[in-house]
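> sequence and predicted structure are below.
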Amino acid sequence: MRVAITGVRGLIGGALAASLHADGHEVVGISRSADAAGEIHGGESPAVECMVGWDVPAGTVDTAALEGLDAVVHLAGEGIGGRWSAARKAAIMSSRVDSTALLAKTIGELHAKPTVFVCGSAIGFYGDRGDEELTESSLPGDGFLAEVCKRWERAAVPLNDAGVRLVRIRTGLVVGPGAEAVERMAKVTRLCAGGPLGSGRQWWSWISLEDEVRAIRHLIDSDASGAFNLTSPNPVRQRDFQRALSAQLRRPAMLPAPSFAIRAVLGEMGQELLLDSARVLPAALERDGFAFEHPDLDSAVAVCFG
């Protein structure tokens, strides 16, 4: 199988490339820097056999190199950490929407189209929903990330008319070695400064890096289409996430960070990423027969830091 991946230098893209390569599949990276084949998350790797260049602002991509692919997995996007200035928000939005639109248009014009297009998205699609249990049939929410996800997913819709099976993956907080958000929490925890963020009662929906990769591969091989929540079947409240991390690192989790302080320091980003609540369940993924390797948080954290 020949699979192209955008965002191949990122955490998920790099792990997916390594998994596919290990099983004998050919991995093609799509990157702004096409001259650095093999440079993926964690350093040099033979997992990516060739790199294809693209320029999203210019609307160009090496079309010939995309002919005859079996699958495309689109994971590229500007990082969402840090305060969200107007310019930062514009970059976050355009890096996802414009790149997806470019790929959808390009793939639609290929002679030998891929069978499946897996489009990245996130559980930010659902917004702040309190204790409500959210599945793929739940309505989208409000807020900046919800708007990004809605427009991101909508940009891929033309592929349906092109006869390409479209899968939209709404990923939760990824727990695994090298996961930036978890490593930042671990750094604070090791300093004995970990604790609840705000009330700590907000739901955090997470997935192990291993299950994220396994789920993407499952959906490539499946004949399913539509939206899939890539989250563990056991979301936890933020305070319980911190407790699991603290227990693994053998540090206390008693120093709370008040909501007003998080908003003051991190602004809108702090509210949506840290304080908003999304209790997301992988209903469609489980219906499609996927079995989680790490359904519980303790096992995922143990792999991450054990």
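Looks like it came in fine.
> can we go C-alpha only for contacts and neighbour counts from here?
Will do.
> how far off centre is the longest helix along the chain?
Scanning the chain for the longest helix, with DSSP state H as the assignment, gives helix 86-108. Here helix 86-108 shows a centroid-to-chain-centroid distance of 15 Å under the convention CA atoms, centre = their mean, to the nearest Å.
> same for that helix, what does it pack against?
Applying 3 or more CA pairs under 8 Å, 6 or more residues apart in numbering; DSSP states H and E, one finds that helix 86-108 contacts helix 144-155, helix 158-161.
> the same query, at a cut-off of 10 Å, please.
strand 50-55, strand 60-61, strand 71-74, strand 116-122, helix 144-155, helix 158-161 (3 or more CA pairs under 10 Å, 6 or more residues apart in numbering; DSSP states H and E).
> structure B:
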Amino acid sequence: MPEFVKRSEMPASAEEVFRYHDRPGALQRLTPPWEPVEVIKQADNIEPGAEVVLRVGLAGPIKKDWHARHTKYVPYEMFEDVQESGPFAEWVHTHRMEPRSSESSMLEDRIWYRLPFGPLGRIGGAALTRSKLEAMFAYRHEVTKQDLLAHRRFSDQGPMRILVSGSSGLVGSNLVSFLTTGGHEVTRLTRKKSGTREPEVEWDVRNQQLSAAELEGMDAVVHLAGEPIMGRWTEEKKNKIRDSRTKGTTLLCETLASLEQKPKVLICASAIGIYGEGGPTELNEDSPLPPLEALKKSNPGAAFLSDVARDWEAACEPARQAGIRVVNIRIGIVLSPKGGALAKMLPLFKYGMGGKLGNGRQWWSWIALDDLIGTIHYAICDESISGPVNGTAPQPVTNEEFTKTLGKVLHRPTILPVPSFGPKILLGSEEADALLFASTRVLPKRLLDAGYKFRHDRLDGALQHLIGKNG
């Protein structure tokens, strides 16, 4: 059978690397975001007999379930999984951790596989399969390395109990996986319990119900829940956008303030929309916010988002008054093929139909998903950080530069500009002006001053990593 091997040195002991893979969330952390893979079933461990079922996209709407079972398990040394049924004729995957020193080890992924359809499959799929494996394991090893470094920086603080709201969303689900692979215990704050064995707490924002007793003893709280802002902004939609943020945050913060054992820190999501329309001016956390009345005249949609974000941050005041350290992460354009702006852009750009929006001169302040997760983790652990923190990469770009960079990474032309009236017809004028054409050139001054090291500070490197185009 053909053999594929990927070896990388890791900045952690073999035991640490093994524990990372053995904890809940590892499969989610290491699944490349560009791959159409859905986790259908996952065991609580990777010991012999544990089963994993993935639904894998093959071509277009065609999908196939991949049933794998763990067959070998030697603590701190190796584990193995074997395909029982799925897209390959045979598949055996051995993960091995070789000690180098007390602080380093070699991670090896070794795969023996056989393609379906015999000689025809080998002729038609050998090169493509090899290419996909190269991209997949380059991604997996880089994520493993960077996650280990992030967890090691604050390892002296020990495992924490962390409450996360909005845990089913793009950011929340990836944050939970990152935290659990680091050994932290995560409790999900959810509108309805899922019935799984994961720790969960129910809340009802509409009826202002949340059990204080179930929140006692949390070390940190991360609040990400909120109505998505995409979609036509009817009055009902606007009310949901505002109320889900302000009423939910007020309920949570008043409850946290009433606890006997209060968390040390609350990380609450906010948005760079708070800065309104900034043009080419560089903005940081110390920049004054624009007068709302003037902003309403020039860009009503941006004024709405700015007003909501201000109320959102103000709703944290009960927690702050109770002595809880509060950090408001002003989130920029989050990049991931799994959701958000990049997911919507990729299909058009892959077919060479992408282009700049309007004149393309509006500034887009972006951040790779893993750096947003890293920002939240850093803010949890670094006690010097409080108040507003910009969750953006240090090198924002114009929409035109974003467009050209994405096209270059995909090796596709970007010669079809999108006239501004198109998105305004589809989304509505107010929504398009706020979400696509507002210009905010935001810099993460407080993050950089605190010593945070970005995984992806340049757009081209971030896109290459996220889309699987490294090398």
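Structure's in. What do you need? All values reported here derive from a predicted model rather than from experimental measurement.
> make CSV out of the helices and strands packed on helix 86-108 of structure 1 and add mean neighbour count and distance to residue 305 of structure 1.
Output for those, formatted as CSV (neighbours: other CA atoms under 10 Å; distance: least, CA to CA, whole Å):
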stretch, mean neighbour count, distance to residue 305 of structure 1
strand 50-55, 20, 32
strand 60-61, 16, 39
strand 71-74, 25, 28
strand 116-122, 25, 24
helix 144-155, 21, 29
helix 158-161, 15, 40
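> mind putting those into JSON lines with distance to residue 94 of structure 1?
Output for those, formatted as JSON lines (distance: least, CA to CA, whole Å):
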{"stretch": "strand 50-55", "distance to residue 94 of structure 1": "13"}
{"stretch": "strand 60-61", "distance to residue 94 of structure 1": "15"}
{"stretch": "strand 71-74", "distance to residue 94 of structure 1": "14"}
{"stretch": "strand 116-122", "distance to residue 94 of structure 1": "14"}
{"stretch": "helix 144-155", "distance to residue 94 of structure 1": "9"}
{"stretch": "helix 158-161", "distance to residue 94 of structure 1": "18"}
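> nearest to residue 255 of structure 1, out of those?
Across those, residue 255 of structure 1 has its closest neighbour in helix 144-155 (28.1 Å, CA to CA).
> in structure 2, what residues pair with the closest one?
Using TM-score structural alignment, helix 144-155 of structure 1 corresponds to residues 304-315 of structure 2.
> likewise for stretch 105-114 of structure 1?
Counting by TM-score structural alignment, stretch 105-114 of structure 1 falls onto residues 254-263 of structure 2.
> buried residues of that stretch, list them for me.
Neighbour-count burial for stretch 254-263 of structure 2 flags 254, 255, 256, 257, 259, 262, 263 (criterion: 16 or more other CA atoms under 10 Å).
> if we take the residues you listed, which one ends up nearest to residue 432 of structure 2?
Residue 432 of structure 2 has its nearest neighbour among the buried residues of stretch 254-263 of structure 2 in residue 254, at 34.9 Å by CA to CA.
> so what's the closest one up against?
Residue 254 of structure 2 is in contact with 212, 315, 316, 317, 318, 319, 322, counting by CA atoms under 10 Å, 6 or more residues apart in numbering.
> with residue 294 of structure 1 instead?
For residue 294 of structure 1, counting by CA under 10 Å, 6+ apart, the contacting residues are 207, 208, 209, 210, 211, 232, 233, 234, 300, 301, 303.
> which SS state does the equivalent of residue 407 of structure 2 over in structure 1 fall under?
Under the alignment (TM-score structural alignment), residue 407 of structure 2 pairs with residue 246 in structure 1. Using DSSP: H, G, I helix; E, B strand; the rest coil as the criterion, the local structure at residue 246 of structure 1 reads helix.
> what do we get in structure 1 for residue 390 of structure 2?
In structure 1, the residue equivalent to residue 390 of structure 2 is residue 229, according to TM-score structural alignment.
> any idea of the angle the longest helix of structure 1 forms with strand 116-122?
On the basis of axes from the mean of the first three to the mean of the last three CA atoms, to 10 degrees, helix 86-108 of structure 1 is oriented at 170 degrees to strand 116-122.
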